[in-house]
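[1] got a predicted structure here, sequence first:
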Amino acid sequence: MLASQAIKRIFHRSWKPLVRFNHGKAPTAIESIKKRIEDIPIENYRNFSIVAHIDHGKSTLSDRLLELTGVIQSGGNKQVLDRLEVERERGITVKAQTCTMFYHDKRYGKDFLIHLVDTPGHVDFRGEVSRSYASCGGALLLVDASQGVQAQTVANFYLAYSMNLKLIPVINKIDLDHADIAQAEDQIENTFELPKEDTIRVSAKTGLNVKEDLLPAIIDRIPPPTGCLDKPFRALLVDSWYDSYVGVVLLVHIVDGTVRKGDKVSSAQTGKKYEIKEIGIMFPDRTPTGILSTGQVGYVVPGMKASKDAKIGDTLMHLGREQETEVLPGFEEPKPMVFVGAFPSDGEEFKALNDDVNRLVLNDRSVSLKRETSNALGQGWRLGFLGSLHASVFRERLENEYGSKLIITQPTVPYMIKYYDGHERLITNPDEFPDLAERRNKVQAIQEPYVEAIMTLPQEYLGNVIKLCDHNRGQQTEITYLNMTGQVMLKYDLPLGQLVEDFFGKLKSVSRGYASLDYEDIGYRDSDVVKLELLINGSSVDALAQVMHSSQVERVGRAWVKKFKEYIKAQLFEVVIQARANSKIIARETIKAKRKDVLQKLHASDISRRKKLLVKQKEGKKHLKSVGNVQINQDAYQAFLRR
């Protein structure tokens, strides 16, 4: 009975909402979906994504499109494509997702197959964004009517434009009382040179104009896929995730040809061979159809065991036809740009935490993982991330989803060491930084990574933001006043090391939350950087060492010793806390020794007896200082690193 009702819903021309199909759905319902897909020609396919700044309503608009096309029931689902807890809490997209929709256009009396590829927007996940855009023919350029054009929108617009996507400008939240639709339209026209008359006004929350204007615009303006059914099969790997039951699940875009369950395929990048165990579309969950053909976006279960083998941008092709299949362009290995040391807050929890970290890495192949040992914090890992947001999301997932407790060291970026003999070395750990003797005799130059930062902000905060950028060694490259909006777009070349030092938080502070930020990697540049160490009685605390520009060393060093003094308990001997850079002590604080009153037991005695006891105490403390170890508990390191 339920299966027959589902079939009626699928073929009903008014296209009422469907039941939400999951594994275990009635076989006849799946066959009906397969039949409907087979009846839709490739010229009626539409693949698109949504380009938007954070909190401009991308997830809400996705939900509304899924409701209006019958994929989910109205009102019962929120943020369907944001599957991770951290995505829902932060209002961001971390993992690329896709969903297939059926849409019957009454104007033409035809069915259309629409693939929505929901992409991350932050620069940390730019590799996933570019691969997602490569699977699309167009994109919705979504702008909040109350906030206007923001930095992330600008950066993703240029990326989408460079990939020749057909862009449809959409103004969202027009139902708000403080919405300024005319201003948003002017910004779109002036910033992106898109005609004002092409703009579509919608309210994703209420559904206003989504069905009437937006869906028809997707059909009319976004071109169909250009692949060929007759060519050898090849597919673009868009994203992947790990399933504990079936292994790695691949999200793919079929560029040419057809692939079926049971087919044997190979990877262009790894050369490994697989047999397709399951294949289908996301509707919105995995719905096996047994086949994917040219132009479609769906999932493949190849029996892959390691997430590291799923390389974003890779080309999948039929086994035995590799020679006649052209590999898709644009593949790049992800390069970690922010590194942190991670250690368990309780050393006894190392084994359990090691299992949690490795399990989470299974779902995030862009994290680099290397075991390391610290004299201060014990066994841990050196973790590499695509950016500071990526690192923050990873830690939040580890704590929320697994209940793990970590001590995270200060983030550092990779530095390029160029030697006189011509070879180069990339270092990611401050412990690997060359000492003063090596720098003088062997090192020709040290380079640090730079980014181009794009900021949009109201004009009244321009002076504060310029001061902040200059203070962080920024070099201004462009300033644009957005006409009639009171907004300014700033472009600065900034060292990545400054950016990971909570630059975004400082930017929000000086602009009272109105400024937005996006950035793009622009390579390495020569820099005068040194390693700053914290010494306790002459011994370096390796977990706290940091590489920074020489102009910051004195200020940071003085702050370090004063702050760390607060977390060290007084010992029976004197404790000296020092900051050292280039073999030179630049700051010092001293914690006086605890002093026992050795004269307390003397009631009446001569002065020589008193002096003898004091001299004996002094010699004892001197001996203790030479052989004693300062006991620093993990809470002290944790408090200092979270300062």
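    Happy to help now that I have it.

[2] every contact and neighbour count from this point should use C-alpha atoms.
    Will do.

[3] other SSEs contacting the host helix or strand of T373?
    Using DSSP states H and E, the element containing T373 is strand 368-374. The contact analysis (3 or more Cα pairs under 8 Å, 6 or more residues apart in numbering; DSSP states H and E) places strand 368-374 against strand 378-385.

[4] identify the residue nearest the geometric centre of the chain.
    Among the residues of the chain, the one closest to the centroid is H390, at 3.3 Å (Cα atoms, centre = their mean).

[5] my read is that one is in a helix, agree?
    Yes: judged by DSSP: H, G, I helix; E, B strand; the rest coil, H390 forms part of a helix.

[6] regarding the closest residue to it other than its chain neighbours, what is its secondary structure?
    Excluding the flanking residues, the one nearest H390 by Cα to Cα, 6 or more residues apart in numbering is D124, at 6.2 Å. Counting by three-state DSSP, the backbone at D124 sits in helix.

[7] D124 and G76, how far apart?
    Going from D124 to G76 by Cα to Cα, to the nearest Å gives 32 Å.

[8] skip ahead from the longest helix along the chain and say which helix or strand is next.
    Criterion DSSP state H: the longest helix present in the chain is helix 607-627. Under the assignment DSSP H and E, the closest C-terminal helix or strand after helix 607-627 is helix 634-641.

[9] which strands and helices sit next to that following helix?
    If you count contacts as 3+ Cα pairs under 8 Å, 6+ apart, helix 634-641 packs onto strand 406-408.

[10] max-length strand in the chain?
    Assignment by DSSP state E gives strand 443-458 as the longest strand of the chain.

[11] which elements pack onto that strand?
    When contacts are defined as 3+ Cα pairs under 8 Å, 6+ apart, strand 443-458 sits against helix 151-162, strand 415-419, strand 487-495, helix 496-499, strand 516-526.

[12] and K34, which of these is closest to it?
    Closest approach to K34 among those (Cα to Cα): helix 151-162, 31.4 Å.

[13] alright, now check it against this:
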Amino acid sequence: MHLNQKNIRNFSIIAHIDHGKSTLADRLIEITGMLATRDMQEQVLDKMDLERERGITIKLKAVRLIYKAKDGEEYILNLIDTPGHVDFNYEVSRSLAACEGAILVVDATQGVEAQTLANVYLAIDQDLEILPVINKIDLPSARVDEVKTEIEDIIGIEAQEAPMISAKDGINIEEVLEEIVKKVPAPKGDANAPLKALIFDSYYDSYKGVTCYIRVFEGRVFAGMNIRMMATGKEFEVTEVGVNTSKHVPLESIGPGEVGYLTASIKNVKEARVGDTITDALNPTKVALPGYKKVIPMVYSGIYPAEGEDFNTVREALEKLQVNDGALIYEPETSVALGFGF
């Protein structure tokens, strides 16, 4: 089934931490009927236990929603979730590169904050259509008009018409969906050109190997195809391709403008780097998508097991973690005081 590109909308949600980004994502998922209310867990997109526990989005995820708009047409909305924390700046920039639009969620009680700005500038760099949304209007301390003026003065985008919502209480969520359909541009791309797809996230699965979340810009990708990673030059055969609703749904192929996933018996996330371009090994594209950077670690720490005999257990844990996190580098070391560690 080849989708009509004009009915696809790829967008992400950007916000300062705790302004209600994951809650809004949950409401959009609920209102488009992708999950029954009883299946809804708080923060559906935050799959890692650490994300749920701390209420922050670390690894981003993509989910496909189907929305019947007021114009009678059915639209495919691909919501690409981004981390709101400043430490995940590169991940945010890669997920924004997979979109044509971004919803900017601003807390009506807090106004524009530092992290909001950092992510908005990333979105402006990617030339995205930015749709401001004022959240938490149900709170007594909400100062909606002031916040609208703040958005216009500080960021310089029109905000008087911005939907005023309460993601927690589900107020005005439909208005946000209508804004996405009306204002976010449909993706462009030629299905007959050589494959060009962006990896914006990847994770390791012990059964299938690395699963890459991808956005296809040109061409089509299908199971059985030989692909090449343009940053590393490694080649793989695609074993499965599909889209992510509440779970992975395998399809024959995905084409330009679509967001989905692929598996190709990749053993380590270092071979499927975030920001890399996937192309057809037999008919490669000439130029990779811009913006790829090697991820640089930001935090350094020493880890030593409390009991010396746990050294191998810690090493195994780090090996598993490294398979899932391309930015993690570790090396064994010894300390006179602490013994063997990393």
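    That came in fine, so what should we check first? Values in this document were obtained by computation on a predicted structure and should not be read as measured data.

[14] in structure 2, what residues pair with the longest helix of structure 1?
    Under TM-score structural alignment, helix 607-627 of structure 1 has no counterpart anywhere in structure 2.

[15] sorry, back to before: what's the local residue count around the residue nearest to H390 of structure 1?
    Other residues within reach of D124 of structure 1 by the criterion other Cα atoms under 10 Å amount to 22.

[16] map it across to structure 2 for me.
    Under TM-score structural alignment, D124 of structure 1 pairs with D87 in structure 2.

[17] and stretch 159-167 of structure 2, what's buried?
    Residues A159, A162, P163, M164, I165, S166, A167 are the ones in stretch 159-167 of structure 2 that count as buried (16 or more other Cα atoms under 10 Å).

[18] average offset of the strand holding T373 of structure 1 relative to structure 2?
    For strand 368-374 of structure 1, the mean deviation from structure 2 after alignment is 1.4 Å (mean Cα distance after the TM-score superposition for structure 1).

[19] counterpart of that strand in structure 2, which residues?
    Under TM-score structural alignment, the match for strand 368-374 of structure 1 is residues 329-335.

[20] please apply the same query to stretch 296-303 of structure 1.
    Alignment of stretch 296-303 of structure 1 against structure 2: residues 258-265, by TM-score structural alignment.

[21] which residues does the matching stretch contact?
    Counting by Cα atoms under 8 Å, 6 or more residues apart in numbering, stretch 258-265 of structure 2 makes contact with 8, 10, 62, 64, 78, 98, 208-217, 236-244, 254, all of which sit outside it.

[22] recalculate using a threshold of 7 Å.
    For stretch 258-265 of structure 2, contacts defined as Cα atoms under 7 Å, 6 or more residues apart in numbering pick out 78, 208-216, 236-244.

[23] what do we get in structure 2 for L194 of structure 1?
    Under TM-score structural alignment, L194 of structure 1 pairs with I157 in structure 2.

[24] please tell me how far that match sits from N10 of structure 2.
    According to Cα to Cα, I157 of structure 2 and N10 of structure 2 sit 20 Å apart.

[25] more neighbours, those two?
    Using other Cα under 10 Å as the criterion, I157 of structure 2 and N10 rank with N10 on top: 27 against 15.

[26] OK, contacts around the more buried one?
    Here N10 of structure 2 is in contact with L77, N78, L79, C99, E100, G101 (criterion: Cα under 7 Å, 6+ apart).

[27] now V553 of structure 1
    Residues in contact with V553 of structure 1 (Cα under 7 Å, 6+ apart) are L532.

[28] can you tell me the element it falls in?
    Going by DSSP H and E, V553 of structure 1 is in helix 553-565.

[29] distance from the host helix or strand of V357 of structure 1 to the middle of the chain?
    In this structure, V357 of structure 1 is located in helix 350-361 according to DSSP H and E. In this view, helix 350-361 of structure 1 has its centroid 20 Å away from the chain centroid, taken as Cα atoms, centre = their mean, to the nearest Å.

[30] tell me what it is packed against?
    Contact analysis of helix 350-361 of structure 1 by 3 or more Cα pairs under 7 Å, 6 or more residues apart in numbering; DSSP states H and E lists no helix or strand as a packing neighbour.

[31] how close does it sit to structure 2?
    Mean for helix 350-361 of structure 1 is 1.3 Å (mean Cα distance after the TM-score superposition for structure 1).

[32] quick one, that helix and strand 378-385 angle?
    With axes from the mean of the first three to the mean of the last three Cα atoms, to 10 degrees applied, the angle from helix 350-361 of structure 1 to strand 378-385 works out at 10 degrees.

[33] got the angle for helix 350-361 of structure 1 vs strand 368-374?
    Interaxial angle, helix 350-361 of structure 1 versus strand 368-374 (the same axes, to 10 degrees): 160 degrees.
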